[in-house]
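S.K.: Sequence first, then the predicted structure, then my questions.
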Amino acid sequence: MIKYECEPCGYIYDPAVGDLDAGIDPETAFEDIPDDWTGSICGLGKDVFVPVED
């Protein structure tokens, strides 16, 4: 699965890990995260995340 990075703060969403603090289970693809989810560092939404290569 592709990881996604928040461009402003650098937070990486890793689908293998998920975001347990926000109730996102491991193995959840970025596309399957609810649209109202926000990154755990800066609180910005999915629209500022870009795919990154390993």
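M.R.: That came in fine, so what should we check first?
S.K.: Only C-alpha atoms from now on, for both contacts and neighbour counts.
M.R.: Noted.
S.K.: so what's the most centrally placed residue in the chain up against?
M.R.: For the chain, Y13 is the residue whose C-alpha lies nearest the centre (Cα atoms, centre = their mean; 3.3 Å). Taking Cα atoms under 8 Å, 6 or more residues apart in numbering, we find Y13 in contact with 3-5, 19, 30, 39.
S.K.: alright, now check it against this:
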Amino acid sequence: MHRTKEEYVVSEVIELIEYKSWVCLICGWIYNEEEGLPEEGIAPGTRFAAIPDDWRCPLCDVGKAEFAVVEF
């Protein structure tokens, strides 16, 4: 079965979307979307926005509001 042109374009765009890293502004711990956090049930590839709102930094226990995207 062949993919439609639309399916092909969507898959190509998804591959171009880069994973981001988020740093805790309190302790410096970094969440990498590509790696996830499997030991806490967060699968590799999980976007920061998709992590539950009640999730806490594993190092210093602050909430998601204390994280900022890392710009290289």
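M.R.: Arrived safely. Given the structure is predicted, the values throughout are model-derived calculations rather than measurements.
S.K.: returning to that earlier point: tell me the counterpart of the residue nearest to the centre of structure 1 in structure 2.
M.R.: In structure 2, Y13 of structure 1 lines up with Y31, judged by TM-score structural alignment.
S.K.: average distance between the strand or helix carrying its match and structure 1?
M.R.: Y31 of structure 2 belongs to strand 30-32 when elements are defined using DSSP states H and E. Once superposed with structure 1, the aligned residues differ from strand 30-32 of structure 2 by a mean of 0.3 Å; criterion: mean Cα distance after the TM-score superposition for structure 1.
S.K.: Leaving out chain neighbours, which residue sits closest to I51 of structure 2?
M.R.: I42 (7.4 Å; Cα to Cα, 6 or more residues apart in numbering).
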